[in-house]
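[1] no sequence on this one, just coordinates:
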């Protein structure tokens, strides 16, 4: 999650709740819709989850990591605000571990899992892909794109991030949802729309005949989700996918919508937010293009995109987001790419 950009990411928005729910507690944001938070061990220290009343229990949206602490908090929620009733259905908006972590655990307790096909396939594949060290392909990718040599050398000897460390095993089988579907969930009817850029085939749900939007990480207030280019799909264009999704989802946005996002707090002002979510990356591309008046490698391009020094734990996210912006400039003809003698790509404004 990228909290280094978007200085105006709250402009024009209205937040009905100043204070989020405390650990193990909920806030009712609409009739039969409860908002809770689960902790994350990182700079963005929480993920939002939502519970929607159904006749035989609760439908849940997203899950947090699979950790002992998260399971304990979820049990506290079940015993308290959920009145001991079961979680019978689970909607996961996208495949990232802070959203899918407990899905397999909840399935093992009888919950029906609803995801888009790409999200489920990505999540299941990544939970099965245990890497004790980065693969040669990953190291070569990072080297070509200009990762700092000291950072790359250190990463080569360390266990990389593995989904299996914080995501419960996903059993075979799920219920597919897709763009354009009408879904009955949590006592309400929803139109399913497709986000992209941050996560492939990210589900965004708009209440039919009502004002709620389940936005996941596609519609965050204040911050932009990470749009990273990764070695698993090295010819991808996450920025282009994001901009296209913004154009598509803007058509669905209404002033009356109450957006229930994956992080931060629920808000009104979705049409305004859609414009800023798009414009943030347009402006970043323009700053990066100007920065490339001097030829540079990927690791030398953080300055136009981020507001503070990039180091430590945030280096990786910043690097993969930076090269995604370089990729988009290249694919749209705004930058050229040449190969230095050491095999590292050198970028320059076209």
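    That came through fine. It should be emphasised that the depicted structure is a prediction, and the values quoted were computed from it without experimental measurement. Residues are numbered from 1 along each chain as shown.
[2] When you work out contacts or count neighbours from here on, use the C-alpha atoms and nothing else.
    Fine.
[3] correct me, but residue 323 touches residue 229?
    Yes - using Cα atoms under 8 Å, residue 323 is in contact with residue 229, at 6.4 Å.
[4] For residue 112, give its distance to residue 172.
    According to Cα to Cα, to the nearest Å, residue 112 stands 12 Å off from residue 172.
[5] neighbour count winner among those two?
    The neighbour comparison of residue 112 against residue 172 (other Cα atoms under 10 Å) goes to residue 112, with 19 against 8.
[6] Look up which helix or strand the closest residue to the more buried one other than its chain neighbours falls in, please.
    Nearest residue to residue 112, sequence neighbours excluded (Cα to Cα, 6 or more residues apart in numbering): residue 89, at 4.5 Å. Element membership of residue 89 [criterion: DSSP states H and E] is strand 87-91.
[7] go on, residue 73?
    Using DSSP H and E, residue 73 sits in helix 68-79.
[8] Contacts for that helix next, please.
    Residues from elsewhere that reach helix 68-79, judged by Cα atoms under 8 Å, 6 or more residues apart in numbering: 23-26, 38-39, 64, 84-86.
[9] Report the buried residues of it.
    Using 16 or more other Cα atoms under 10 Å as the test for burial, helix 68-79 gives 70-71, 73-74, 76-78.
[10] ok, now stretch 268-277?
    The neighbour-count check on stretch 268-277 (16+ other Cα under 10 Å) flags 268-274, 276-277 as buried.
[11] Also stretch 295-315?
    Residues of stretch 295-315 classed as buried: 295-302, 304-306, 310, 314-315 (neighbour count, 16+ other Cα under 10 Å).
[12] next, the one to line up against it:
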């Protein structure tokens, strides 16, 4: 027990093996080459085969793990369905490869699929220039901007091949998996139409990145939609889950340990973002601030290049939220947006 959360499965499953957390529901854990060093996938027994929720990053080490799982951990039954919670590469990355290997059907939300294709179709030079213009306009300059923008369209490199002709899931849909009903809930903020799956029979929620036990999901503003407000979208989505699902729900997140205490966790996440908004507004009272200026207000650690890109998106997101609420205003000075309260 940590605070008001309980963790019924403290032992992490070894790589390339499964660990049962509920009848017919198994935990898989894949490594990631980032500061956030793992992702949880959820393997569901499905009549004469298997369904998996999320796939891992589209890199060869993850393919190697999947080959071992397919050969040794599926009881000789086929993988017949892949459900992708959202478009981020650690979730979508191997969907197309798994489809090619197994013939599995791939399901995703329409909004996530549309954004996937928009990003993959963007030319490298256009991606770099858009990042430079957008982040430079929010105060990221010099070597930092060169490093972040220089990453280019890294997304495309770790999600291909994309799946062919995926099916689409929407809020309110239900899926029959092993004769049991899973309800589809859709969250926003972290991504456009993030899928979560809930099995009412035993109060089980596969939450993806929408609800995590110890961190908040990144809320990023994309260059193509510079005025979006993912903070409000995310908080509203969390409250909907809190108000519609029982507190004894076993939450199966994409990162961290399975836990119970959904309402307490949602309340803590909402409070966290309220506190971040207050801190940012307070800084903007002292003097006009760019999103880059706000980074040390929101983050108390050294940021690598990938973290810097995410942190800039998060900083812009909170400033956009404050602007939508009428708590700050912005003015462009010497080509940089500066926000004042």
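    Done, it's in. Please read these numbers as outputs of a predicted model, since none were measured by experiment.
[13] Can you flag which of the buried residues of stretch 295-315 of structure 1 belong to helices?
    Counting by DSSP state H, the buried residues of stretch 295-315 of structure 1 place residue 315 in helices.
[14] Just put the buried residues of stretch 295-315 of structure 1 in TSV and tack on distance to residue 348 of structure 1.
    Converted to TSV, the buried residues of stretch 295-315 of structure 1 look like this (distance: Cα to Cα, whole Å):
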residue	distance to residue 348 of structure 1
295	5
296	7
297	9
298	11
299	14
300	12
301	11
302	15
304	14
305	16
306	19
310	22
314	25
315	22
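[15] Can you flag which of the buried residues of stretch 295-315 of structure 1 belong to strands?
    Among the buried residues of stretch 295-315 of structure 1, none falls in strands (DSSP state E).
[16] tell me which of the buried residues of stretch 295-315 of structure 1 is nearest to residue 145 of structure 1?
    residue 298 (5.4 Å; Cα to Cα).
[17] Please name the residues that touch the aligned partner of the closest one in structure 2.
    Alignment note: residue 298 of structure 1 maps to residue 291 in structure 2; criterion TM-score structural alignment. Residues near residue 291 of structure 2 by Cα under 8 Å, 6+ apart: 138-139, 312, 315-316, 319, 337-338.
[18] which is the next helix or strand following the strand holding residue 89 of structure 1?
    With DSSP H and E, the next secondary element past strand 87-91 of structure 1 is helix 97-100.
[19] Map residue 320 of structure 1 across to structure 2 for me.
    With TM-score structural alignment as the criterion, residue 320 of structure 1 matches residue 313.
[20] name the element residue 147 of structure 2 belongs to?
    helix 142-150.
[21] Just name whatever secondary elements that helix is in contact with.
    If contacts are counted by 3 or more Cα pairs under 8 Å, 6 or more residues apart in numbering; DSSP states H and E, helix 142-150 of structure 2 sits against helix 124-136, helix 305-324.
[22] Show me which pair in the buried residues of stretch 295-315 of structure 1 is furthest apart.
    295 and 314, at 24.3 Å, using Cα to Cα across the buried residues of stretch 295-315 of structure 1.
[23] Just give me the residue right at the centre of structure 1.
    residue 217 (4.4 Å; Cα atoms, centre = their mean).
[24] how many neighbours does the residue nearest to that residue when sequence neighbours are not counted have?
    Spatial nearest neighbour of residue 217 of structure 1, chain neighbours left out: residue 262 (5.2 Å); criterion: Cα to Cα, 6+ apart. Residue 262 of structure 1 has 27 neighbours, counted by other Cα under 10 Å.
[25] What is the aligned counterpart of residue 262 of structure 1 in structure 2?
    Using TM-score structural alignment, the partner of residue 262 of structure 1 in structure 2 is residue 254.
[26] go on, residue 83 of structure 1?
    By TM-score structural alignment, residue 83 of structure 1 lines up with residue 75.
[27] do you know how far that match is from residue 82 of structure 2?
    Using Cα to Cα, residue 75 of structure 2 is found at 17 Å from residue 82 of structure 2.
[28] of those two, who's got more company?
    Taking other Cα under 10 Å, residue 75 of structure 2 and residue 82 do not tie; residue 82 has more neighbours (25 against 11).
[29] Tell me if I'm right that the more buried one and residue 51 touch.
    Yes - at 5.7 Å, residue 82 of structure 2 counts as touching residue 51 under the criterion of Cα under 8 Å.
[30] Tell me the secondary structure of the nearest residue to residue 164 of structure 2 once chain neighbours are set aside, please.
    Spatial nearest neighbour of residue 164 of structure 2, chain neighbours left out: residue 96 (7.0 Å); criterion: Cα to Cα, 6+ apart. Following DSSP: H, G, I helix; E, B strand; the rest coil, residue 96 of structure 2 is assigned to helix.
[31] Aligned counterpart of residue 331 of structure 2 in structure 1, please.
    In structure 1, residue 331 of structure 2 lands on residue 338 (TM-score structural alignment).
[32] pretty sure its match belongs to a strand, no?
    Yes - counting by three-state DSSP, residue 338 of structure 1 is part of a strand.
[33] Please report the distance of it from residue 248 of structure 1.
    34 Å.
[34] repeat for residue 180 of structure 1
    12 Å.
[35] mind listing what the residue nearest to residue 112 of structure 1 touches?
    Residues near residue 89 of structure 1 by Cα under 8 Å, 6+ apart: 58-60, 111-114.
[36] try 6 Å this time
    59, 111-112 (Cα atoms under 6 Å, 6 or more residues apart in numbering).
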